[in-house]
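**Q** Need a 3D model of the sequence below.
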Amino acid sequence: MTKHWWQSAVVYQIYPRSFQDSNGDGIGDLAGIISRLDYLQQLGVGAIWLSPVYQSPNADNGYDIADYQAINPEYGTMADMDRLIAEARQRGIRIVMDLVVNHTSDEHRWFVSAKQDRDAATRDYYVWADPVDGHEPNDLTSGFIGGSAWEYEPKTHQYFLHLFSKKQIDLNWQSPKLRQAVYDMMNFWIDKGIGGFRMDVIDMIAKEPLKKIQVNGPHLHEYLHEMNRRTWGDRDFLTVGEAWSAGPKDALQYSDAAHQELSMIFQFGHMWADRKVGGEKWETRPLDVGQLKQALYDDQTTLATSGWNSLFWNNHDLPRAVSRFGTTGPQRELSAKMLAITLHGLKGTPYLYQGEEIGMTDCPVTSIDQVDDVEARTIYRQLRERGDSAAQAMAKLNTFSRDNARTPMQWSPAANAGFTTGQPWLAVNPNYRTINVDAAVTTPGSLFYTYQRLIELRRTCPVLQTGRFYALANVPATVFAYTRTLGTTRWLICSNFTAAPTMVTLPAKTAKVIIANYPDAPTQLGTVQLRPYEAMILDITEE
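**A** Modelled structure (predicted):
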């Protein structure tokens, strides 16, 4: 297998609006990110995944792009972007741009022109359809705002498609001209020296809406192969696609190097372990650790010899990991270390979401007026229409609202957590006075240093990069226990996902502690009792 830089790196996701404000307007910006690069270098990350900073009217906080080759003024200028790329490179950090090529903003010049005239040069960049009996072409619905996914344009007497909001207009990938325009834009950024792309809802680009095919269209992999060949194909470049529809076998299709498509995808099978499968987004259930474990293990075994995994607990669209899978009580940091060790022991590229390294938590709110997330606001309205009280609807929103991940980064106990000197665009979590970077980096043994050590291990230890995965049999459902093996080196990763002491039988007689979240991790194995949220990586290589 060819060795790539992203097989030994940890990627740190920055949500620019919430990371660091440099000018007091309450919105994070590129200059703010540059000011924190030394911190990220200290943490040890190899790349920054930057959520969108392109020109946008912010109908969906930048995931509605009006100009792919311009920077939104609230974040800075293209000169700032060039400086970020250069300053990061000086610290050994690559920039991975978030790219949305499933849809554009309705304010993109392509669409502004296309909607004026059926003969416009960019008309076929978008999906248009004639009325059927004076109505929408079919009953496809919009995912963000509800209602029809079709919007009538009276000037040209056709409907256009928006599977998300009315300001996010779906692109027509069946158009060779559109595909070439996208590839030209991607090469613009590649030539600037970025290290990769994260591609939003990439499984939707080959949609065939008149056939009601919204994901995994028949030409999807053909388009991705073409994209690879026309852009990054001759470079050591990270590409990761978001694919909510994908399972492990799909991940193999996307990421097998022989197919010349993507480096890896984000798949979300493990995210259903505390949700009702097939239910609504807010319908939660107690965490099924066995299901969580099996989903992650299935990824490991299916992609054991070909393809590549992405590893993550949370991102800008998901609740905070420690709130969801650990505990926010007195054992918050212990459980967060357990989550870190469990995930970072697996094979693949780990993704770390801003604030995860200090154990930032969800931020419940009491009123819809405090909610920014366009999706959550729509669901709140729908819940109220169904008969939920305001309190019931807010309780449901607090379990999934994307605002949980988007509250400002907590740098210090100073006003607004050191994020801004102005009024933050979204309220800071009140617990910033105790959960913040300053406290973490000045406390030996804090969660920050667990992540720093795990990132170092990933960078320097081949067994974590490419070692074979093997799941231990006959362990309790609430315990992760697996080994990574490369040559004669054998490491054991073991973690207790609960607050209850749990007995487990581990292989080998003795072990050397590589990392653990208790200071006295066991070195004599056999049958041992795992303490609440205990986790460790042990070297059990035979002497």
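**Q** From now on I want contacts and neighbour counts done on CA atoms only, so please keep to that.
**A** Noted.
**Q** which residues sit against stretch 221-230?
**A** Tyr183, Ala206, Tyr254, His259, Gln260, Glu261, Leu262 (CA atoms under 8 Å, 6 or more residues apart in numbering).
**Q** which among those residues gets closest to Asp130?
**A** Closest approach to Asp130 among these (CA to CA): Ala206, at 20.1 Å.
**Q** Spatially nearest residue to Tyr353, not counting backbone neighbours?
**A** Of all residues not flanking Tyr353 in the chain, Gln13 sits nearest, at 4.8 Å (CA to CA, 6 or more residues apart in numbering).
**Q** Is it possible to get JSON lines of the contacts of stretch 221-230 that adds secondary structure?
**A** Shown next, in JSON lines, are those (DSSP: H, G, I helix; E, B strand; the rest coil):
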{"residue": "Tyr183", "secondary structure": "helix"}
{"residue": "Ala206", "secondary structure": "coil"}
{"residue": "Tyr254", "secondary structure": "helix"}
{"residue": "His259", "secondary structure": "helix"}
{"residue": "Gln260", "secondary structure": "coil"}
{"residue": "Glu261", "secondary structure": "coil"}
{"residue": "Leu262", "secondary structure": "coil"}
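**Q** nearest to Gln452, of these?
**A** The closest of these, once distances to Gln452 are taken by CA to CA, is Leu262, at 27.7 Å.
**Q** give the contact list for that closest one.
**A** Leu224, Asn228, Leu238, Thr239, Val240, Gly241, Tyr254, Ser255, Asp256.
**Q** neighbour-wise, which of these leads?
**A** Within the contacts of Leu262, most neighbours by other CA atoms under 10 Å means Tyr254, with 28 neighbours.
**Q** Verify the contact between that residue and Met264 for me.
**A** Yes: counting by CA atoms under 8 Å, Met264 is a contact partner of Tyr254 at 6.6 Å.
**Q** now the other sequence, so there's something to compare against:
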Amino acid sequence: MQKKSWYKESVVYQIYPRSFMDSNGDGIGDIRGIIKKLDYLKNLGVDIIWISPIYESPNEDNGYDISDYQNILSEFGTMEDFDKLLETAHDKGMKIIMDLVVNHTSDEHQWFVESRKSKDNSYRDYYIWKDGKNGKEPNNWGSWFGGSAWQYDENTEMYYLHIFSSKQPDLNWDNNKVRNEVYKMMKWWLDKGIDGFRMDVINLISKDHKFPDGKSNGGLYGDLGPYCLNGEHVHEYLKEMNENVLSKYDIMTVGETADVTIEEAKKYSACDRNELDMVFQFEHMALDSGDYGKWSNNRFNLIDLKKVLTKWQKELEEKCWNTLFWSNHDQPRAVSRFGNDKDHREISAKMLGTCLYMMRGTPFIFQGEELGMTNAYFDTLDEYRDLETFNAYEDLTKKHGIDKELMMDYLKHISRDNARTPMQWDDSTNAGFTTGTPWISVNKNYPDINANNQVDDHGSVYNYYRKLFKLRHEHEIIVYGDYKLLEPDNNELYVYTRSLNKNKLLVICNFTQKSLTYEVPEEFRKVNKRILISNYHDDLGEEIRPYEAKVYMVD
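**A** The predicted structure is shown next:
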């Protein structure tokens, strides 16, 4: 069995503060709003709250462009408000982890303001500056937000690298002064009392400084991924971070690691590597991709989903710890993507929770998932707020000739703003999120889908999730048990077992809207078993109803 640890036995709830709860009527969620809702989270069974960036920022990318790591953006409140949040959460037995965004800063960060002043400025080498080639960019790399990954700066007639927006210049981690500045800042937050970090795009921090051209696949720009992802020195730098900072505190760390392989994930998070506690991998998030990457309206294939999730369950089994998530601030709503948000929203939302959070790993719940909140399904482009969404719409309709109506359908399916609409607290104006005008429109279905309707309803999605988390806290087998997939080629049912010592669980989940038949394995027919949890009120044995989920336990 894996070595026990508090973060393995915890449930993490991600708050996107801009959309969670507004306390002052300016239309933007804030820290005091979070404080007001801590009892709601405690009642749900949350142990750890992950807060997306609340630092000083010009908000080019909704806070992931930081101009001051040790200040709070005024629209979120003050540092005194944060200290109160931390104290109150701790008093209620909950921990707080912060977003650590150190692959890049804002171009308004003082380091970059200095860096761009002159070639001999003491901060020049804090960022990645290159001369152009033949009057053009240093190479053909394309930004992940569209266009070139290089921005020309007239003052010094050189280019700086930005994997994301041109207002998000990449830090030069090969400069030990940069690393020491980051470590100093991390210690400042940890000494304040926070309980860990979620590390944004942390596997991008080491670049190939030969800067070769990337494969273009016929487009204007080349793929920078092979030269920036999981780079030559990334593990060296994370070991150094662990030695200098992380190992000195009782905290949890989770790295966002796009395109990470199993072998790379083991390097980042194996218990004997002294880097991170766990990583987010996104292989299951790419199962509905199409010819234009994430921009599609495809539906995932269940056999493929089972293959991916099972691979990560089995390959990391005794070496590393898994993260379990259906959605976050960069992904659409889980019930819209993997369930059925039309005819079977409640029952399929419960099924999805059962399917994933009965696996081995730490659950990460995104705000509103516990209510079965759905995609926004905005009708017009001007209802969106996300920079990535606007750039993709511009690029794919103008340069690739995609029909505008089809592109709008892609946005309804996959845009990040689907997860960023305000939290739906009640059926009053603006879903009780704000007394002002919300920064982004509230989902139109808030009168039906809201927390006030669900908290006291024993049959609600909220209370089902509450029961799921209670079971995780009560039964070691759910946290530490071995995982085994059954029916790998069944494209309708997801069936697996968990086992620990003499205890066994059988998890059966129907991913369709039709009734199916499933005969339980012989090892579960020979013994006395009981229903541990189910999203239906009774058990019809071999009949598995639409989107039914049930878990049998053998003690």
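**Q** which SS state does the residue most central in space within the first structure fall under?
**A** Nearest to the geometric centre of the first structure sits Asn315, at 3.8 Å (CA atoms, centre = their mean). Judged by three-state DSSP, the three-state class of Asn315 of the first structure is coil.
**Q** Repeat that for Tyr483 of the second structure.
**A** Three-state assignment for Tyr483 of the second structure (three-state DSSP): strand.
**Q** what residue of the first structure takes the place of it?
**A** Matched to the first structure by TM-score structural alignment, Tyr483 of the second structure sits across from Phe469.
**Q** ok, how many other residues are close to the closest residue to that match other than its chain neighbours?
**A** Closest residue to Phe469 of the first structure apart from its sequence neighbours, by CA to CA, 6+ apart: Arg484 at 4.8 Å. Neighbourhood size, Arg484 of the first structure [other CA under 10 Å]: 23.
**Q** Contact partners for Arg484 of the first structure?
**A** Residues near Arg484 of the first structure by CA under 8 Å, 6+ apart: Gly345, Leu346, Val463, Leu464, Gly467, Arg468, Phe469, Tyr470, Arg490, Trp491, Leu492, Ile493.
**Q** who touches both of Tyr254 and Met264 of the first structure?
**A** Gly307.
**Q** just checking, Val442 of the second structure touches Ser428?
**A** No: contact criterion CA under 8 Å: Val442 of the second structure and Ser428 do not qualify, at 11.4 Å.
**Q** Which one's more surrounded, these two?
**A** Higher neighbour count among Val442 of the second structure and Ser428: Val442, with 21 against 14, using other CA under 10 Å.
**Q** how much space is there between the aligned partner of Val100 of the first structure in the second structure and Gly290 of the second structure?
**A** Applying TM-score structural alignment, one finds that Val100 of the first structure aligns to Val101 in the second structure. From Val101 of the second structure across to Gly290 of the second structure, the span is 29 Å (CA to CA, to the nearest Å).
**Q** more neighbours, these two?
**A** More crowded of Val101 of the second structure and Gly290, by other CA under 10 Å: Val101, with 21 against 12.
**Q** Now do the contacts for Phe164 of the second structure.
**A** Here Phe164 of the second structure is in contact with Ser143, Trp144, Phe145, Ala149 (criterion: CA under 8 Å, 6+ apart).
**Q** Keep only the residues you listed that stay in contact in the first structure.
**A** Retained in the first structure by both residues aligned by TM-score structural alignment, their matches' CA atoms under 8 Å are the following of those: Ser143, Trp144, Phe145, Ala149.
**Q** Determine which two of those are furthest apart.
**A** Phe145 and Ala149, at 8.7 Å, using CA to CA across these.
**Q** Relative to Lys319 of the second structure, which of the contacts of Phe164 of the second structure is nearest.
**A** So of the contacts of Phe164 of the second structure, ranked by how close each gets to Lys319 of the second structure (CA to CA), first place is Trp144, at 31.9 Å.
**Q** coming back round to it: can you add neighbour count and distance to Trp232 of the first structure and give the contacts of Arg484 of the first structure back as CSV?
**A** CSV is the format used below for these (neighbours: other CA atoms under 10 Å; distance: CA to CA, whole Å):
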residue, neighbour count, distance to Trp232 of the first structure
Gly345, 26, 29
Leu346, 26, 27
Val463, 22, 28
Leu464, 24, 26
Gly467, 20, 27
Arg468, 19, 28
Phe469, 22, 30
Tyr470, 16, 33
Arg490, 17, 35
Trp491, 24, 35
Leu492, 27, 37
Ile493, 25, 35
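**Q** would you turn these into JSON lines with distance to Gln20 of the first structure?
**A** JSON lines is the format used below for those (distance: CA to CA, whole Å):
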{"residue": "Gly345", "distance to Gln20 of the first structure": "30"}
{"residue": "Leu346", "distance to Gln20 of the first structure": "31"}
{"residue": "Val463", "distance to Gln20 of the first structure": "36"}
{"residue": "Leu464", "distance to Gln20 of the first structure": "32"}
{"residue": "Gly467", "distance to Gln20 of the first structure": "37"}
{"residue": "Arg468", "distance to Gln20 of the first structure": "39"}
{"residue": "Phe469", "distance to Gln20 of the first structure": "38"}
{"residue": "Tyr470", "distance to Gln20 of the first structure": "41"}
{"residue": "Arg490", "distance to Gln20 of the first structure": "41"}
{"residue": "Trp491", "distance to Gln20 of the first structure": "38"}
{"residue": "Leu492", "distance to Gln20 of the first structure": "38"}
{"residue": "Ile493", "distance to Gln20 of the first structure": "35"}
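**Q** Out of these, which is nearest to Gln452 of the first structure?
**A** Each of these was checked against Gln452 of the first structure using CA to CA; the closest is Gly345, at 13.7 Å.
**Q** Let me see the contact set for the aligned residue in the second structure for that closest one.
**A** Using TM-score structural alignment, the equivalent of Gly345 of the first structure in the second structure is Met358. For Met358 of the second structure, the contact set (CA under 8 Å, 6+ apart) comprises Arg472, Ile478, Val479, Val507.
**Q** Do you have the strands of the stretch 451-555 of the second structure handy? List them.
**A** Counting by DSSP state E, counting those that start in this stretch, one finds strands in the stretch 451-555 of the second structure at the ranges 482-486, 493-500, 503-510, 516-517, 530-534, 543-544, 549-554.
**Q** So which residues make contact with the fifth one?
**A** It refers to strand 530-534 of the second structure. With CA under 8 Å, 6+ apart as the test, strand 530-534 of the second structure has contacts from Leu468, Glu548, Ala549, Lys550, Val551, Tyr552, Met553, Val554.
**Q** just checking, the first one touches Leu352?
**A** What that stands for is Leu468 of the second structure. No: using CA under 8 Å, Leu468 of the second structure is not in contact with Leu352, being 11.3 Å away.
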